[in-house]
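*Asks:* Build me a model from this:
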Amino acid sequence: MMPIFKKILNFYIESSLHVALAVYALIRITFLKLNIAYDESVAYFGFFGTIVGYNFIKYDELARVKKVVLTPTFKAIIGLSFIAGLATFYYFLELQTKTKWIGFIALFITIIYTLPFFPRKQNMRNWSGVKIYLVAISWVIVTVVLPVFDSNYAFDIVVLLKCLQRFIFVFVLLLIFEIIDLQFDSKKLQTIPQRIGIKQTKYLAYLLLVVFIAMDFLKPHISQIHLTTTISIAILIAVFTFFANAKRNKYYTSFWVESIPLFWLLLLLVL
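*Replies:* Below you'll find the predicted structure:
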């Protein structure tokens, strides 16, 4: 029974379904935080687009350069990505014209992140020190800017703070990933833990989480529920950061850390 469950869990993670749910949760959180009516097209465009984008990023080089053997799991992921691609296109057509441009920007970032954009240069994923910022920005675009633009919500100081807060949220989660991946990452990547060490990286994460909470107090109106959930999620991230080390297995980040947006959404819905 356990081997079957593990295979299902691995496929769920490797096919990017879990990270897509995290993106979907963050889009829903944006709707709730800004009191915007739920828009199915935006939420599902983010969900299915994440499956396509992440699988393209993860498996492009394997299929295009390394010519790996197509295992049943790999074929299933390709099939799922194809279906997700059709769904992404359908929901893309449902978006407003100005929102479509935001979608194009997200697509452009995915392409330059994955494919070599300049002659004799590696893709931006392998540029030293760039990866973490590029990923955080793309998540802000999809999970905050996209729903705001499509709902015709005014891009005011609250939205700006929300973008900065979301950037910090994703950035700190990525710091945990970089700590865990320290044993695998090439030193050429110059990740933050490689440059300043694990201990200093954790201190940086704790400092950013304080800023993450403080941003709620900068908003014109502070909701007690939203403040409570912000503090709770910051504490949860701090705990995961504290116990992060290079010896943790892949489930620590790929499942548990990526589940934090789902916990956040659940907490908001319950409260």
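
*Asks:* contacts and neighbour counts: CA atoms only from here.
*Replies:* Noted.

*Asks:* just the helices in the chain please.
*Replies:* With DSSP state H, the ranges of helices along the chain come out as 2-14, 17-33, 40-64, 72-94, 97-114, 131-140, 146-150, 157-180, 192-196, 198-218, 224-242, 250-251, 260-270.

*Asks:* Compute the inter-axis angle for the second one and helix 157-180.
*Replies:* In this case it means helix 17-33. 160 degrees (axes from the mean of the first three to the mean of the last three C-alpha atoms, to 10 degrees).

*Asks:* Of the helices of the chain, which is nearest Lys121?
*Replies:* helix 97-114 (11.2 Å; C-alpha to C-alpha).

*Asks:* let's see this one next to it:
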Amino acid sequence: MKLHLPYDEAVAYFGFYGTIVGYNFIKYDELARVRRVPLTNRFKAIIGLSFLCFCATLYYFWQLQSITKWIGIGSLLLTVLYTIPFFPNKSNMRNWSGIKIYLVAIAWVAVTVWLPVINAHYSIDLIVVLKSLQRFILVFVLMLIFEIVDLQFDELYLKTIPQQIGEKRTKWLAYGLLFLFVLLDFFKPYVSKQQFFVNTFFALVLGIFTFYANSRKNKYFTSLWAESLPIFWLVMLLVFER
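*Replies:* Next up, the predicted model:
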């Protein structure tokens, strides 16, 4: 929508089904492989759903342009290495100090910016670079909200940003990044009033969520409300930028 690219079914569904597969793999692989959690009916249903989504992901993967497939393969490797150690008896990337937030943001940029851009043979210009930076910042701030709320649960060896610089400084970091997120619009050759409004308003909403985030919040603050922010962003795009 932002780059006025034509709708591409292969890109859309590869991203959709691939996200389900990647998320479930990261979330449940350790439970099944390391902790040996019993295979309940619910667990079996999740495995079945993931397998069906994997088949769909593979189907749409083969419909991507050759160069785009390498982005898909790179995203797959990130997902696997995030969960399974690259070397025996070594920790996976999930447990590397402070790296999780950057991996998640990079994965978002790869799938939601570079995948559709490259598959459509859109030239890599200044707008694409700026949108990539904005997308990275957006997801980074979203992850900061989760890390603030999860301060009470995260192990110290993870060295999340709130663990290293504290809750208050993390919030100021988020505010600064949100300001940069909006500021980057002014470096684009052209940005519509609608797009600038959506970006500014969404940055304000993220700022409000950041302000109210703390380690005493209940699980619904992140697992429901913060998780739904990208959906809210999509609704705004559909309403104001069509």
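
*Asks:* TM-score for these two?
*Replies:* After superposition, the two chains reach a TM-score (TM-score structural alignment, normalised by the length of the second structure) of 0.97; 240 aligned residues with a C-alpha RMSD of 0.9 Å.

*Asks:* before we move on, back to that, can I get the helices of the first structure in TSV including mean neighbour count and distance to Met124 of the first structure?
*Replies:* TSV is the format used below for those (neighbours: other C-alpha atoms under 10 Å; distance: least, C-alpha to C-alpha, whole Å):
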stretch	mean neighbour count	distance to Met124 of the first structure
helix 2-14	13	22
helix 17-33	23	21
helix 40-64	20	11
helix 72-94	16	23
helix 97-114	17	5
helix 131-140	19	7
helix 146-150	22	23
helix 157-180	21	16
helix 192-196	16	16
helix 198-218	17	22
helix 224-242	17	26
helix 250-251	13	23
helix 260-270	17	26
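
*Asks:* Could you dump these into TSV with distance to Ser186 of the first structure added?
*Replies:* Output for the helices of the first structure, formatted as TSV (distance: least, C-alpha to C-alpha, whole Å):
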stretch	distance to Ser186 of the first structure
helix 2-14	21
helix 17-33	24
helix 40-64	16
helix 72-94	25
helix 97-114	17
helix 131-140	13
helix 146-150	33
helix 157-180	11
helix 192-196	9
helix 198-218	16
helix 224-242	22
helix 250-251	17
helix 260-270	27
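
*Asks:* ok, so what distance separates Thr99 of the first structure from Tyr24 of the first structure?
*Replies:* Applying C-alpha to C-alpha, to the nearest Å, the value for Thr99 of the first structure to Tyr24 of the first structure is 17 Å.

*Asks:* now do Leu268 of the first structure
*Replies:* Distance from Leu268 of the first structure to Tyr24 of the first structure, by C-alpha to C-alpha: 14 Å.

*Asks:* Next up, the contacts around the residue most central in space within the first structure.
*Replies:* In the first structure, the centroid-proximal residue (C-alpha atoms, centre = their mean) is Trp139; its distance is 5.2 Å. Trp139 of the first structure is in contact with 23, 167, 170, counting by C-alpha atoms under 8 Å, 6 or more residues apart in numbering.

*Asks:* Quick check: the aligned residue for it in the second structure?
*Replies:* Mapped onto the second structure by TM-score structural alignment, Trp139 of the first structure lines up with Trp108.

*Asks:* No further queries at this time; thank you.
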